[in-house]
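**Student:** okay, sequence plus prediction incoming.
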Amino acid sequence: MKRTLSTKTIVAIGIGTAVFLILGRFASIPTGIPNTNVETSYAFLALMSVIYGPVAGALIGFIGHALKDAIMWGSVWWSWVIVSSVIGLLIGLGSRRIQISAGEFGVKQILTFNVVQVIAQAIGWFFVAPMLDIIIYAEPANKVFTQGAIAGISNMVTVGVIGTLLLTAYAKTRSKTGSLDIEA
């Protein structure tokens, strides 16, 4: 069976990419560690990954980060672009149990979301990013593991706070399953 992306998902990828780029460019805070910022764009990536799924999350992370790097730095740092894609994919996959479109985002869903996003970011920033930096760019291990740790921890906190608030607000815009009654 051949599966294609819906028009709604394709539009979400385009809009999500643009918002990821804008947030990465204008709403990031330097950490003091070279080339490492606190990024609000990952909270938005998490929101889109939960709503539209792993493929949309992966593409938004990949395209949005690549464009941001190209515009901000004049070149693309592929190891971190790949990590953004992996994080979008993993949050999308891990959040399948969260039925956000059903209007449910209570304590259980918040805990599930945050466990998923912490695991996804730990995999991405603590392991994948530093290893790819070493393999692709021959960067010193102590430097890239420090950058990965700072990026990972700051993104976990940012997504934990802002991402949870975004998902809570989004869930409130959805009708809860079974909440509509038929009038006689």
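**Tutor:** Now that the structure is in, tell me what you want to look at. Here the structure is a predicted model, which means the values were calculated and not measured. Numbering: from 1, shown residues only.

**Student:** only C-alpha atoms from now on, for both contacts and neighbour counts.
**Tutor:** Noted.

**Student:** which other residues reach the helix or strand residue 13 falls within?
**Tutor:** Assigned by DSSP states H and E, residue 13 belongs to helix 7-26. With contacts defined as CA atoms under 8 Å, 6 or more residues apart in numbering, helix 7-26 is touched by 39-42, 44-45, 48, 52, 56-57, 59-61, 63-65, 67-68, 72.

**Student:** same check, this time on stretch 136-145
**Tutor:** 79, 126, 129-130, 133-134.

**Student:** after the strand or helix carrying residue 155, which helix or strand is next?
**Tutor:** Here residue 155, judged by DSSP H and E, is contained in helix 141-158. Sequence-wise, the next helix or strand downstream of helix 141-158 (DSSP H and E) is helix 164-172.

**Student:** starting at the chain centroid, how far to that following helix?
**Tutor:** Between the mean C-alpha point of helix 164-172 and the mean C-alpha point of its chain there is a distance of 15 Å (CA atoms, centre = their mean, to the nearest Å).

**Student:** check contacts around the residue nearest the centre of the chain.
**Tutor:** Taking CA atoms, centre = their mean, the centroid of the chain lies closest to residue 45, which sits 3.2 Å from it. By CA under 8 Å, 6+ apart, the residues touching residue 45 are 16, 20, 57, 60-61, 88.

**Student:** below is structure B, check it against A:
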Amino acid sequence: MSTEALSPRHSPWTISSRTVVFGAVGAALYAVLGLASFLIPGTQSVAVRPAFALVPFFGKRFGVIAGFFVGFIGNVIIDLIQGAGLLWWNWSVANGLVGALAALIFAAIPPISNEAVRLVATALGALAATAIGMLFVVTDIWFQQGVDFSTFFYVNYLPALLANGIAVVILVPALDAAWEPLAKRAGL
């Protein structure tokens, strides 16, 4: 099995028809599957959304642009369909940053030949991208009344990190392992 996400000939910053197509497909998948979510009681509209695992997966496999596009556009579409409009735009940016950071993190990790170690590194890289990218929601402090640092951290950030962290640690390595033979067959 392959030991790296992007082939050596592709920079994580590459913009090509492949990047655009996979970014659009990923955003559509995330938008549709992301509707299967539920709110965590006691939070300010933080949802458990297993489809979030698609964001760092697409970042890892298809680069910064595709990863950001999947997270940002996918989340915007989910919010629009659920009636929130663009009120929570900063959460969409945070989702996009997770995808972009995942691409950068995985581009920096050297190839790993051991499958088990590769899957653990995939889980940890996706979790790190999620933890760092979701920090952008600190902007809630400036854009919403009544949100101080404590509220941001305990009511917004930690529940989102916990819910999304569980999803990415379990699902991103599973998606990556399932994608590997398909990518080989398709020559991607």
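**Tutor:** Yep, that arrived. Not measured: the values here are computed from a predicted model.

**Student:** give me the TM-score for this pair.
**Tutor:** The TM-score (TM-score structural alignment, normalised by the length of structure 1) is 0.81; 168 aligned residues with a CA RMSD of 2.3 Å.

**Student:** how much space between the counterpart of residue 23 of structure 1 in structure 2 and residue 86 of structure 2?
**Tutor:** When structure 2 is aligned by TM-score structural alignment, residue 23 of structure 1 is paired with residue 33. Residue 33 of structure 2 sits 19 Å away from residue 86 of structure 2, taking CA to CA, to the nearest Å as the criterion.

**Student:** same question for residue 46 of structure 2.
**Tutor:** Distance from residue 46 of structure 2 to residue 86 of structure 2, by CA to CA: 15 Å.

**Student:** look at those two and report which has more neighbours.
**Tutor:** Comparing residue 46 of structure 2 with residue 86 by other CA atoms under 10 Å, the one with more neighbours is residue 46, at 21 against 14.

**Student:** thinking again about what came up before, can you say which of the contacts of helix 7-26 of structure 1 are buried?
**Tutor:** 39-42, 44-45, 48, 52, 56-57, 59-61, 63-65, 67-68 (16 or more other CA atoms under 10 Å).

**Student:** just those: which are in helices?
**Tutor:** Of those, the ones assigned to helices by DSSP state H are 41-42, 44-45, 48, 52, 56-57, 59-61, 63-65, 67-68.

**Student:** quick one, what contacts the closest residue to residue 87 of structure 1 other than its chain neighbours?
**Tutor:** Using CA to CA, 6 or more residues apart in numbering and skipping the chain neighbours, the partner closest in space to residue 87 of structure 1 is residue 120 (5.5 Å). For residue 120 of structure 1, the contact set (CA under 8 Å, 6+ apart) comprises 86-87, 90-91.

**Student:** ok, and for stretch 125-142 of structure 2, which residues are buried?
**Tutor:** By neighbour count with 16+ other CA under 10 Å, stretch 125-142 of structure 2 contains the buried residues 125-131, 133-138, 140.

**Student:** now, these that are in helices?
**Tutor:** Counting by DSSP H, the buried residues of stretch 125-142 of structure 2 contribute 125-131, 133, 140 to helices.

**Student:** just send the residues you listed back as JSON lines, with distance to residue 172 of structure 2 too.
**Tutor:** Shown next, in JSON lines, are these (distance: CA to CA, whole Å):
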{"residue": "125", "distance to residue 172 of structure 2": "10"}
{"residue": "126", "distance to residue 172 of structure 2": "7"}
{"residue": "127", "distance to residue 172 of structure 2": "9"}
{"residue": "128", "distance to residue 172 of structure 2": "12"}
{"residue": "129", "distance to residue 172 of structure 2": "12"}
{"residue": "130", "distance to residue 172 of structure 2": "12"}
{"residue": "131", "distance to residue 172 of structure 2": "15"}
{"residue": "133", "distance to residue 172 of structure 2": "16"}
{"residue": "140", "distance to residue 172 of structure 2": "28"}
